[in-house]
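Colleague: kindly return the folded structure for what I paste below:
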Amino acid sequence: MASFPLMKNDLILRAARGEETERAPVWVMRQAGRYLPEFLAVRADHDFFEICRTPALAMEVTLQPIRRYSGLLDAAIIFSDILVVPQAMGMEVIMNPGPHFPNPLITPADAEKLPKVVDVDKELGYVYEAITQTRHALKGEVPLIGFCGAPWTLFSYMIEGGGSKTFHKCKSWLFKYPEESKALLNQIADVCIDFLVGQIKAGAQLVQVFDSWAGELAPHHFEEFALPSLQRISSGVRAKLVAAGIPVVPMTLFPKGQNLQIALCADKAGYDVIGIDWCIDPADARRAVGDKVALQGNLDPNLLYGGRDALEREVKRMSESFNGGKKTKAWIANLGHGITPGVDPEDMRWFLECVHSHSAA
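Modeller: Now for the predicted structure:
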C-alpha cells in the first residue's frame, strides 16, 4: 500500500469504531454533486461516466466540497457511481439523465451470459487510481470513503433497466426464480468484495455499502434475499484484507427503508456502522442496536429547503435524539439520503455549522 500524508482529522474513524468524540463528525451522501456550481462546470464539458473513469476529474470533483467547506466536513467520498459494478460485469449503462440499461436481464438465461469471473482490478482500476490520487491531494485533511452498491440494489437496476416505482420485474425474479436470484446476488456480491478490497488497498479509509432499495423488500424477503449477500460482503472483505496483511477499515451499511430491520443488521450483517434514514427516531434506532454498531444519519434532505431556522431546530433535535443527553458517541451525522440538486450550497454550509454547534459533547 502507498504511503499517505498523516491524518489531521480522524474524528469519523473514531466514531465509526464506537468511540466518544468531541462532536459528531459530519459528511453528506452525494456531497460531490449537482448542487455545486463548480461540479456543474465540470459536468458541462464531460459525460458523467467520463468523470468517473478519469482519475484526475474524479479527484477534482471529490475535492470540491472539501475545499468549499474546509473545516466543516469530516470526510470526502470518492466520486463514482454504484453502477460501475454492473458495467464491470459486462452490462451497458447510460446516464441520460438517470441510469438506463439498454439490455437489462429479462430471464435467468440472460444472467447466465454474464462472465463468471470478473477481473475487477482491470475493469475498475480507474477508481483505485482516483482514490490514491485523492488521498494524496487531501493531505490528511479528512479521511476518504470508498463505496459500492449492495447486491439487491444492483440486482434491481440490472433487471428493471433503470429506476423503478413498482420493482415488479426484479421482485418477479425473487418470487419466480428464488435460487437463480440468490445465485446472481452472490455473483454480484463477489464483485463487490473485490471492488471494496481494491479501494481499501488504494487508500480508502472507510467503505460504505449502499442498499438504496432495501426498503422495497418485505422484512422476511430482506432477510432471505438481501441480508445473506450483505453478510457475504462484510465477511469476504475482512477475510481478504486479513489474508493480505492489510488493516481492516470500518464498514458502513446503509439499508435505506429497512428501519424495522436495523437490529437484525446490527446483529448479523457484520458492519461497524448502520446508516438510517429520516423515518426512524435516532433514539429508537439506538435502543434497537445498543452498543453493537455506530449509527449514521439521519436528517430529512428536504430540510435543506426549509429555511435556516427550521434546519437549525431539526439538527438540534437530531443531535439530542442521537446523544440522549449524554456525550457524543458512535454517531456520524449525515442526511437520511443523498443531498438533492436544488439545494443552495450556503444552506448546506449552514447544516454543517449547525452540526458543529449542536453535536458537541
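
Colleague: CA atoms for contacts and neighbours, from now on please.
Modeller: Will do.

Colleague: can you tell me what sits against whichever helix or strand Ser172 is part of?
Modeller: Element membership for Ser172 (DSSP states H and E) is helix 168-176. Applying CA atoms under 8 Å, 6 or more residues apart in numbering, the contact partners of helix 168-176 are Thr107, Phe155, Ser156, Ile159, Glu160, Ser181, Phe225.

Colleague: derive a PyMOL selection command for the buried subset of those residues.
Modeller: Buried residues among the contacts of helix 168-176 (16 or more other CA atoms under 10 Å), as a PyMOL selection:
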select buried, resi 155+156+159+160+181+225
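
Colleague: what about the contacts of helix 168-176, which are in helices?
Modeller: Per DSSP state H, helices hold the following members of these: Phe155, Ser156, Ile159, Glu160, Ser181.

Colleague: ok, for the third one, nearest residue in space, not its chain neighbours?
Modeller: This points to Ile159. Closest residue to Ile159 apart from its sequence neighbours, by CA to CA, 6 or more residues apart in numbering: Leu105 at 4.7 Å.

Colleague: go ahead and confirm Gly336 touches Leu304.
Modeller: No: contact criterion CA atoms under 8 Å: Gly336 and Leu304 do not qualify, at 11.8 Å.

Colleague: can you give me the neighbour number for Val31?
Modeller: Careful, residue 31 is Gln; it's not Val. 24 (other CA atoms under 10 Å).

Colleague: for it, give me its contacts.
Modeller: Taking CA under 8 Å, 6+ apart as the test, what Gln31 contacts is Pro65, Ile77, Gly338, Ile339.

Colleague: Phe322 too?
Modeller: Pro282, Ala283, Arg286, Thr328, Trp331.

Colleague: can you tell me how far the third one is from Gly324?
Modeller: Relative to Gly324, Arg286 is positioned 9 Å away (CA to CA, to the nearest Å).

Colleague: those helices in the stretch 251-361 of the chain, which residues are they?
Modeller: 262-264, 282-289, 308-323, 345-358 (DSSP state H, counting those that start in this stretch).

Colleague: another for comparison:
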Amino acid sequence: MTKFNDTLLRAARGEKIDHTPVWFMRQAGRSQPEYREIKKKYSLEEITHQPELCAYVTKLPVDQYDVDAAILYKDIVTPLPGLGIDVKIKSGVGPVISNPIRSVQDVYNLGDLSPEDDVPYVFETIRMLTQEQLNVPLIGFAGAPFTLASYMIEGGPSKGYHITKSFMFTETEAWYALMDKLEEMTVTYITAQVEAGAKAIQIFDSWVGALSVEDYRIFIKPTMTRLFQRLRALNVPLITFGVGASHLANDWHDLPVDVVGLDWRLPIQEAEARGITKPVQGNLDPSLLLADWSVIEAKAKRIVEQGVAHGENGSHIFNLGHGVFPSVNPDTLKRLTAFVHEYSAQLRK
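Modeller: Below is the predicted model of the structure:
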C-alpha cells in the first residue's frame, strides 16, 4: 500500500497542507457505470449488507477520481431498525417508514441501538477498508437528530417538514425525548464507527435548513452541542453539514466541531466575513457538474482561491454543496479533482 494520505485530516485540524483535499458527497455510487451494473442486481440495502461489495463501492471513487477521502457507502437511516423503526428505502422515493412517530409513547417505546448486533455489516466493512484497502481516511457518518426525526415523524421524505415542525412545536415533551434518544443513538453509532477505523466523522443535518435561527437555537442547538461535545472524546475531526442552511452557519460555528460544511449559497469569503474562522468544507453547486468544463473550472477556481485564503493555513476541504447527481460524468469528477489538487498546490507554494 502506498503512503497514507492524511491531507484531509490535517486540513480539518487547520494545519499546513500542500494542496486542498477533495472528496465529493455521494461520490460512492450514483454516476459510476460499475455501480450501476451492481445496482441491476442489488438494492442499496443489499449492497450494505455485503461487506466485500460495500467496501468495493466505497473504494471505487478513491481509485477512479484520486480523491483524498472515502466515505462509507450506506444511508443515514441504516441504524433506525435497531430502534424499532420499520424503514425501507424505495427506489426513486427514499426512506419510507411504516410506523411513524406520532406521540410521546411512541418515543418511549423506541429501543436502543446495539451496533455490533443490529448493524454488524457496517463495522465489518469499515474494518475491511481501513485495515486492508485504503490509503486515505475513511469518513464515517450519521444523520443528525433533526434530520432523522423528520423521516421518523413524516414517514418519509418531505418538502416542507410541516408534520415534523408541528410535532416539534406542539408535542414538546415527545420532541425533546426524541432528541435525547437520537443523540444517544448517534453517539453509540459513531463511537462504534471510529472504533472500527473511521478517521473522520460527518454529521448530516441535511434538512435542518427548514428551521428559523430562533427555532434552531431552541429546539436543536442544545442537542447538537451535547452531541458534538461527547463525540470530541473520540479525537477525530468532526464535520457538520446541511443544505439550504446558510442562515445557521454561525450557529454551527459555535458548536464543538472542527469543520463547518457550506453549501453553494454561502461563499467561503462571505462566511469568513461573518466570523466563520474554523476550517470549512464545500461548496461547488453540484448542478455545475453538468455544465461545460470552462464553466466548472472558473467556478472551482474561485472556490479554491477563497479556500486557500481562509484562515491561517488555508483551512479548506473542497467538496460540492450537496451530492453528486446520477447523470454526472465520472470523468468530470476525475478532472475536477486533478484541477483542485494542481491549482491549490500552485497557490500554496
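
Colleague: picking that back up, of Arg286 and Gly324 of the first structure, who's got more company?
Modeller: Between Arg286 of the first structure and Gly324, counted using other CA under 10 Å, the more crowded position is Arg286 (22 against 13).

Colleague: and the aligned partner of the more buried one in the second structure, what is it in contact with?
Modeller: Under the alignment defined by TM-score structural alignment, Arg286 of the first structure is paired with Glu272 of the second structure. Neighbour list for Glu272 of the second structure: His310 [criterion: CA under 8 Å, 6+ apart].

Colleague: what about Glu272 of the second structure, distance to Asn250 of the second structure?
Modeller: 10 Å.

Colleague: cool, Pro95 of the second structure as well?
Modeller: Taken as CA to CA, the span from Pro95 of the second structure to Asn250 of the second structure is 30 Å.

Colleague: the two - which one has more neighbours?
Modeller: Pro95 (20 against 17).

Colleague: my guess is that one contacts Pro81. True?
Modeller: No: using CA under 8 Å, Pro95 of the second structure is not in contact with Pro81, being 11.8 Å away.

Colleague: what touches both of those two?
Modeller: Val87.

Colleague: list the buried residues of stretch 126-142 of the second structure.
Modeller: 126-130, 134-142.

Colleague: mind checking which of those are in helices?
Modeller: Per DSSP H, those map to helices at Ile126, Arg127, Met128.

Colleague: the second one contacts Ala196, doesn't it?
Modeller: What it means is Arg127 of the second structure. Yes: when contacts are counted by CA under 8 Å, Arg127 of the second structure is listed as touching Ala196 (5.5 Å).

Colleague: strands of the second structure, residue ranges please.
Modeller: 70-71, 87-90, 94-97, 138-143, 200-204, 238-241, 259-261, 280-284, 316-320 (DSSP state E).

Colleague: need those in TSV with distance to Phe167 of the second structure, can you?
Modeller: Below are the strands of the second structure laid out as TSV (distance: least, CA to CA, whole Å):
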stretch	distance to Phe167 of the second structure
strand 70-71	33
strand 87-90	20
strand 94-97	17
strand 138-143	19
strand 200-204	21
strand 238-241	23
strand 259-261	28
strand 280-284	32
strand 316-320	32
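
Colleague: among those strands, which comes closest to Val119 of the second structure?
Modeller: strand 138-143 (13.2 Å; CA to CA).

Colleague: Ser229 of the first structure: which of the contacts of Phe322 of the first structure is nearest?
Modeller: Nearest to Ser229 of the first structure among the contacts of Phe322 of the first structure, with distances taken as CA to CA, is Arg286, at 24.4 Å.

Colleague: what's Glu320 of the first structure aligned with over in the second structure?
Modeller: Looks like Glu320 of the first structure aligns to Glu305 there (TM-score structural alignment).

Colleague: need the helices of the stretch 251-361 of the first structure in TSV (columns: distance to Phe175 of the first structure).
Modeller: Below are these laid out as TSV (distance: least, CA to CA, whole Å):
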stretch	distance to Phe175 of the first structure
helix 262-264	22
helix 282-289	30
helix 308-323	38
helix 345-358	42
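
Colleague: closest one to Ala15 of the first structure among these?
Modeller: Going by CA to CA, the one of those nearest Ala15 of the first structure is helix 308-323, 12.6 Å.

Colleague: that closest one vs the second structure, mean deviation?
Modeller: Average distance, helix 308-323 of the first structure versus aligned residues of the second structure after superposition (mean CA distance after the TM-score superposition for the first structure): 1.0 Å.

Colleague: specify the angle between that helix and helix 345-358 in degrees.
Modeller: Per axes from the mean of the first three to the mean of the last three CA atoms, to 10 degrees, the angle that helix 308-323 of the first structure makes with helix 345-358 is 40 degrees.

Colleague: mind listing what's buried in helix 308-323 of the first structure?
Modeller: In helix 308-323 of the first structure, counting by 16+ other CA under 10 Å, buried: Arg308, Leu311, Glu312, Glu314, Val315, Lys316, Met318, Ser319, Glu320, Ser321, Phe322, Asn323.

Colleague: same deal with stretch 296-306 of the first structure?
Modeller: Gln296, Gly297, Asn298, Leu299, Asp300, Pro301, Leu303, Leu304.

Colleague: ok, stretch 205-217 of the second structure next?
Modeller: For stretch 205-217 of the second structure, by 16+ other CA under 10 Å, it's Asp205, Ser206, Trp207, Val208, Gly209, Ala210, Leu211, Val213, Tyr216.
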